[in-house]
Structure formats: C-alpha cells, structure tokens
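Student: Sequence and predicted model, in that order:
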Amino acid sequence: MNEVILKVENISKQYRLGEVGTGTISHDLNRWWAKIRRKEDPFLKIGETNDRSKKGSSDYVWALQDINFEVNRGEVVGIIGKNGAGKSTLLKILSRVTSPTTGSIKTRGRIASLLEVGTGFHPEMTGRENIYLNGAILGMTKKEITSKIDEIIEFSGCERYIDTPVKRYSSGMTVRLAFAVAAHLDPEILVVDEVLAVGDAEFQKKAIGKMQDMSQDGGRTVLFVSHNMAAVQNLCQRGIVMRNGKVFFQGNIEDSIQNYLKDNSTFETLSSYDNRIGSGVIKVIGASIYGESKNLKPQVGRSFHIELDIENPQEINSSQIFFDLKIDDQMGQRIAWLSNTIFNKELQNNVCKIIFKIDKLNLNHGGYYISTDVYVDRKRADWLQSAIYFEVIDGEYYNTGRDVPVSESRVLFDFDVNFY
C-alpha cells in the first residue's frame, strides 16, 4: 500500500473583497465574541463562490472551499484550472505562506516551494548568499548546503553571475537559481507554480527532467501547476482540476486534461464568453465547424470549414483587419496556424461572417481546440483561447483505399478566406 505523504482535509480559504483583514472593527468584535463563546465564525456563512466573472452581493468570497485530496510518496500531481480557480492559493496554504480559514493539512517531511519569481531571495544579496539564505529557510544546515552548492550552481547555469547581487539578474536567471536551490535541497515535497514558464525551452526541459528524477529515483513528491498541458502530461501521473475554488475532477492525467480543456470550450456561448482580451471593436460571438456541408462533421482528407460570426458594435472603416486562428490538439500542443489580413474593409455596425475553407483537411481523427485572435489596425480587438472545440472523424487522405494516419506536426494548410 502506498504511503500517504500529504493529506488535505476540508481546506477552505475566505477573503474579504476590497479590504485588508476583516475590514471593520465591528466585524472583528463579532468574530471575537463568537470565538470566546466557542461559536462558529459568523462570517463563514455568508461567503460566495469564487466566480470572478460574475458580480456578487457579498463582500466575502471563498477562494477555496472544501478541498480534499491525498498524495502518495513519489507521486507527481498536476493541479490545473483557469486563472482564478484557486491553484496558487492552495499552494500557498500547502507551503505555509498563508493559513486556511478552515480545515487541516497533514504532511510527512519538508516542503520546498517555488511560487513566484524571486520567492525567498533578497535582491541586495548575491546569488551565492541567497542559496545559503534559501537553504536555511528550508531547514538545511550550512554544512549540508555547502556540500551541494557546486551542483546547485552548475544546474542553474548562472555560474558567471553567482557572486553578483540578484537584483541585477533577469527574471529567467532568478527562476533558474531558485529552482536549482529548491530541487537540490532534498525536500520530501516540492511545490512548483507556473514560474517555469519564465525560463527558456532548454531550462524547462532540464527542470522537468529533474522533477522526474526526483520522483522516480528519489521517491520525492511533486505538486506541479502549469497551463502548459504538454508539460503537465509529460511530468504528471495524476491530475486535480480546479474550478471556482473547488475540486472539479480528480483522476489520471489524461482524463484530467480532457476535463480541463472541455471546461474551457464554450462552443455555443461565445457571445457570453468572459475570458477574452481586447478592445471589443470586433468580437467573435459564434462559430460553426463543419466538413463538406453544414450537416457533415469534419473528415480527414475532405474539405473543412471554420465559420465565425463577427459582431462589430460600431461602424469600422479600417485599412487592416487581421484574423488569426490557432488549432491545438487535446494536450494543448500547437498543430496548425491559420491567418489572413483583410485590407481596406468597411464594416457596418451589424453581425457579419468570415469563413476559412480548407480543401483537404490534413488532421488525424480526434478532438481539437481553436483559439481566435482579431486585430484592427494592429490593435488587438478580441482574443479567445481554446474557446472552440471540434472533432475530426476518420477518412482517407492519400487515396489509398484505406484510412492512413497523416502527420500532425506543424501542419501547413492551403486555405481560402471569404468575408461577408
């Protein structure tokens, strides 16, 4: 039977919006009076779910609510979810940076955390001095740190600057050194937030390899938060999907990624899709993905259409309208990229359509996600990430008489664009 090294029981975290602490003396007195009478905190009953897209009626919000899970020794667990889902709050509680409002955490062994760029580093101290400082914070003796300092410096790739104050490091160099310290000081549990995204591709590969070695060879436990689904899939065996401060799904990593991506894909409700960025002078409010005709699914080797409904609330007389479509597979890896620029286009203030047509679809059967990006005169108007989901069914691409898989590596398409 696997040994449980981390157990989270009914963890919840409540915050008061717009204020520090409880906000008023009367609230503090109410809490104090309830406490001395051994009653429940009265403000724990009025908090709302952590849905950042909707306006609430309460000043209190549950950043986390009733979180329960267990992690075994040597397990690598990916924690995934949208921005604001509560991932970072959970990791801060696990790392003892903040305390939970309710619930308890039981751990065996030391926890090392890397939550943001420069965590635990003093900018005026050199890289070498910060290694000793960070190691001491993690509970290591000076002798233990000295025995590993050469290995830490070599792994970080910052040897030339190791005696330079950290305030002169780039964010990537800071992350390199911070991860090297956390990974080499032998913690039983390593907690890593999205910070690895700051590093370059070579360091990300190196860091993921190190975490795999820690888990497989050293029996260390890793909790990994990232929006890079390919990295999560390569590193983790199990996943926890969070939504609005609650655990939405737990299971193997493939099923977890599927649940997360499908949660992001609101095909029928693009007009109310809240996770968009841009000026809004043009918006993608609807989409239709189909094959040779509107009643047929996309099929390998056949014609393929992406039809977007565009809302332009005001009349636009633009010298340049740029449409960008990115197609990702179910693991979040980029498969194809379609883009087109419309010059000298005047749009009346109504809804119009743009249709991307591909004569011969060069994708394997399976599910895919589309991200849309629209620019008007080189200024971003509307951006939706992985908001449209579609499936491709089996078909024949090479005219061999049987279904033959086609390559999915950076697919290039010949396509037409029509604007109505």
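Tutor: Ah, there it is.
Student: CA atoms for contacts and neighbours, from now on please.
Tutor: Noted.
Student: Quick check: E48 touching A63?
Tutor: No. Applying Cα atoms under 8 Å as the test, E48 and A63 come out as separate, 9.0 Å apart.
Student: which of the two has more neighbours?
Tutor: Taking other Cα atoms under 10 Å, E48 and A63 do not tie; A63 has more neighbours (25 against 17).
Student: how about the helix or strand harbouring the more buried one: buried residues?
Tutor: Here A63, judged by DSSP states H and E, is contained in strand 60-72. By neighbour count with 16 or more other Cα atoms under 10 Å, strand 60-72 contains the buried residues 60-68, 71-72.
Student: put this beside the first:
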Amino acid sequence: MKRREFLRKLGVGSLAALGMPYFAAAQARPVKLATLLPLTGPFAFAGNAGREGFVDGVEYVNEVLGGIGGRRLELIVEDTGYDVARGTAAFNRVITRERPDELLFVYGDSTGLSKALAPEIARLNLPYSATGYANELANPQNYPTMFLFGPIYNDMMEALLRQVRLQRPRARIAFVYSNTEFGRDPIPYGRERARALGMEVVHEEITPVTITDPTPFVLNLRRANPDFIIIHGYILTVEPLILRSAQEQGLRAQFMGTYFSAEPLLIQRAGPSADGFVVTYHHPYWYEALVPAVEEMRRFRVRKGRDISYRPTYYMGTLAMTLGLAEAMRRAAQAGRLTRAGVVEHLEKIGDYNAMGLVRDFNFVNHRLPQTRLFRASVRDGRFNAITDWLRLG
C-alpha cells in the first residue's frame, strides 16, 4: 500500500501525507505531555530508550498527524534517576510550573513513584500512566485517572504459568525477584496461581536490583531443583548473570521472565545461556517489519536523519503509549472536550484503535490492556521469536 493511501486510511489529510504539519490555529496553546524518566541510575538504559520513543511519537503526531485539534503536542522530560524522592520533586516542579489546561498527561517511571503520587494525581484529576504495571494501580475505582498501557504483572505471571502448564502440568516452580515493589508485586499471585494449577512452588530467591556475584543465589536454586524458574523485577541488571551462572553450575531448568526481560540485549549479555528463555511482551519488536508501525516509523526516522537500526522494547512501549494517548486527545478535541476529564473519557473509548499494530487494541479492562504474547530467545537468531499469538488475560 502506498504511504499516501495508508495515511489516508488513518484519517490523515493530504498535507500530513506529504509530511507537512497543518494546524488550524498556529498560535494555539500547546497540549503538554510530561514524562518522568530514569535517564540516570540503574535503569538508565530503559529510560533513555523510552525517551526516544516519546520524542519520535510526539514529533510524528505533530508533523504527520497534524497535532491535537490544531494544537501542538509538547513533550516535557524530567530525570528521576529511578528514585521516588527525585521523581516526586520532578512531578511537583512540573505541576507548579504548567497550566492545568495545557498539561493533560503525566507519565512516571515506576510502581513506587506511581503509588507515591496517587493521592495528588487523583486530587488533580490528572490522566497518568507509568513504566510499571503494578496490579494495585489497575483499579479505576481507587485510581480513576491512571491507565496502564499493557498487562499488569499478574497478567504476565498468568501467561507464563499457562505456558508452564502446557509443557509440564505438575511442574516444580521457583521465583527469582528483586527486593523492590516492582519485584514483589506479582509474587503472591504467582504462588497462589501455581498451586491452583497443580504446580509446586519449591523456592523463592530475593536479590537486590543489581548484584555482582550470582553464585550464592544460583546454588540455592540448584538445591531446590525446579523445573521452571520465573525471573521478575529487573531490567537486564541481574538476568544475564543468573543465566550464565546457572549454566556454569549445571542448573537444568527452563528460565522465564516478564516484560522488562524481553529485550534482545539480554541475549547479547548472557550469550548461549539465554537460549530458550521465554518472556511476555505486548508490542511488536523493531525487527517485525510486517507491522505497519515499524515500517512507518523507519521511514519517519530516515526523513529525520535518525538511526534506523534496532530500537529497544522500551522505545516501542513509549511510542505505542504516545500514539494511543494522542488518538484519545484528538477524539476529545473533536468532541470539544480537550481537558483532563475529556482525555480520561476518550482513553476509555479507543478500543477500535491499535496504533498501526503497536498493540493488539486499546480495549482497556480496569484501565489496563490485558493482552500479551510469549516469545522465546534464539541465540542463533539473536532475537526473541513469537511462540504464541495474542493471549487475552482478563
């Protein structure tokens, strides 16, 4: 399909199809999206990749899709260092500085920050999302303006345990997780669900978010002798060390992980020990060239003079969120409701949109998207390959 025809099907006019902005009111106040990201600290790799997805998404909205109802979408970026106190301070700076009729969405860096900000977000009626997928936050009764643009951690655990059941119904399970809110979040559900499915939870190993020597943890796992080991609560800081050490120690178990382990950099860092590692992941990879969004964003980056080599999963996630949010904002503007309340209303009604294939759809259930696919690491290919179609989890 020619690009002009493709964009016309998205509802984009002729000027946009040529890559030219069109604004009904060039001097209109901008619509602002504030992002609080870990650009430094232990998760800086993910934070900076996420920032790049936001930048591309916002520029694409402005330059190709024509902005938001004649207004320019503006990106605000603050560094949190993956620290709740710094993130809270950054949030307060943004809220104090920006006009409420311009600042229509905030994106945070973590489960911990989201919980810390929750009362103020509710008071301000401020639409919000975050890098984390905490179970507690997918609750529109308690958090009416929070949206999770993916499955919650319990959903991810459910998907993995379903796969375990298919492979070995009476499996022995071990959990490895970080001593953070992020790490602990789905473990109670995992314990209960594994047992309900007839599996035995034989061991749990809790570690810091970064470690230097994985040997003691792996020796404990080897003594427990599980069939499957589910790792959660890290962003490539511990998984490669555990995998390499497990191979060295002769630990024969199937390793699995959740969204934040689903990055091919894990294969590069872990080497042959990563082969067969199964993960949950709810966007396409940059190498899935048949997905319209991948093809379109490659063209867009070429036009901007940007690198089109592999973009990380964290980029794909923030890009998807930006395009989904912008669609809700555009619909709110068309309805004369481009306000914080209007954005919430229209996020709840964009189930027919899929951001050119970046998600299965935007059908929110309890303000989260309960869908994912499973992928398996191939060292030979240097990538994760899909082993399931979309799984609906709620």
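Tutor: Structure received. What you see is a predicted model; the values in this text were computed from it and never measured.
Student: Overlay them and tell me the TM-score.
Tutor: The TM-score (TM-score structural alignment, normalised by the length of the second structure) is 0.25; 165 aligned residues with a Cα RMSD of 6.9 Å.
Student: before we move on, the earlier item: could you save the buried residues of strand 60-72 of the first structure as JSON lines and add columns showing distance to S171 of the first structure?
Tutor: Shown next, in JSON lines, are these (distance: Cα to Cα, whole Å):
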{"residue": "Y60", "distance to S171 of the first structure": "34"}
{"residue": "V61", "distance to S171 of the first structure": "32"}
{"residue": "W62", "distance to S171 of the first structure": "32"}
{"residue": "A63", "distance to S171 of the first structure": "28"}
{"residue": "L64", "distance to S171 of the first structure": "29"}
{"residue": "Q65", "distance to S171 of the first structure": "33"}
{"residue": "D66", "distance to S171 of the first structure": "35"}
{"residue": "I67", "distance to S171 of the first structure": "32"}
{"residue": "N68", "distance to S171 of the first structure": "34"}
{"residue": "V71", "distance to S171 of the first structure": "31"}
{"residue": "N72", "distance to S171 of the first structure": "33"}
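Student: with those in mind, which one is nearest to K35 of the first structure?
Tutor: Distance to K35 of the first structure across the buried residues of strand 60-72 of the first structure (Cα to Cα) is lowest for Y60, with 18.9 Å.
Student: For W383 of the first structure, see how far away that closest one is.
Tutor: Distance of Y60 of the first structure to W383 of the first structure, computed by Cα to Cα, to the nearest Å: 31 Å.
Student: Report how many residues lie close to N418 of the first structure.
Tutor: By the measure other Cα under 10 Å, the count of residues near N418 of the first structure is 11.
Student: I figured it hits I355, correct?
Tutor: Yes. The criterion here is Cα under 8 Å, and N418 of the first structure meets it with I355 at 5.2 Å.
Student: Figure out the helix or strand that L91 of the first structure lives in.
Tutor: L91 of the first structure belongs to helix 87-94, assigned by DSSP H and E.
Student: Run the angle between that helix and strand 60-72 for me.
Tutor: Orientation note: helix 87-94 of the first structure sits at an angle of 70 degrees relative to strand 60-72 (axes from the mean of the first three to the mean of the last three Cα atoms, to 10 degrees).
Student: tilt between the following helix or strand past helix 87-94 of the first structure and strand 60-72?
Tutor: Note on helix 87-94 of the first structure: by DSSP H and E, the next helix or strand toward the C-terminus is strand 102-107. Counting by the same axes, to 10 degrees, strand 102-107 of the first structure lies at 20 degrees to strand 60-72.
Student: quick one: buried residues of strand 102-107 of the first structure?
Tutor: Neighbour counts using 16+ other Cα under 10 Å place 103-105 of strand 102-107 of the first structure among the buried residues.
Student: which other residues reach it?
Tutor: 5-13, 66, 94 (Cα atoms under 8 Å, 6 or more residues apart in numbering).
Student: how about 7 Å then?
Tutor: Strand 102-107 of the first structure is contacted by residues 5-13 when judged by Cα atoms under 7 Å, 6 or more residues apart in numbering.
Student: Buried ones among those residues?
Tutor: Buried members of those, scored by 16+ other Cα under 10 Å, are 5-6, 8-9, 11-13.
Student: Between E48 and A63 of the first structure, which contacts overlap?
Tutor: With Cα under 7 Å, 6+ apart, E48 of the first structure and A63 have no common neighbours.
Student: List the residues that contact the residue lying closest to T341 of the first structure once chain neighbours are set aside.
Tutor: Nearest residue to T341 of the first structure, sequence neighbours excluded (Cα to Cα, 6 or more residues apart in numbering): F322, at 4.3 Å. Taking Cα under 7 Å, 6+ apart as the criterion, F322 of the first structure is in contact with 340-342, 374-376.
Student: Please identify which of those is nearest to T221 of the first structure.
Tutor: V374 (42.2 Å).
Student: Let me know whether that closest one touches D382 as I believe.
Tutor: Yes. Using Cα atoms under 7 Å, V374 of the first structure makes contact with D382 at a distance of 5.2 Å.
Student: all strands for the stretch 151-300 of the second structure, in order.
Tutor: 172-178, 200-207, 228-232, 254-257, 278-281 (DSSP state E, counting those that start in this stretch).
Student: tell me which residues in the last one are buried?
Tutor: By neighbour count, and taking 16+ other Cα under 10 Å as the criterion, the buried residues in strand 278-281 of the second structure are 278-281.
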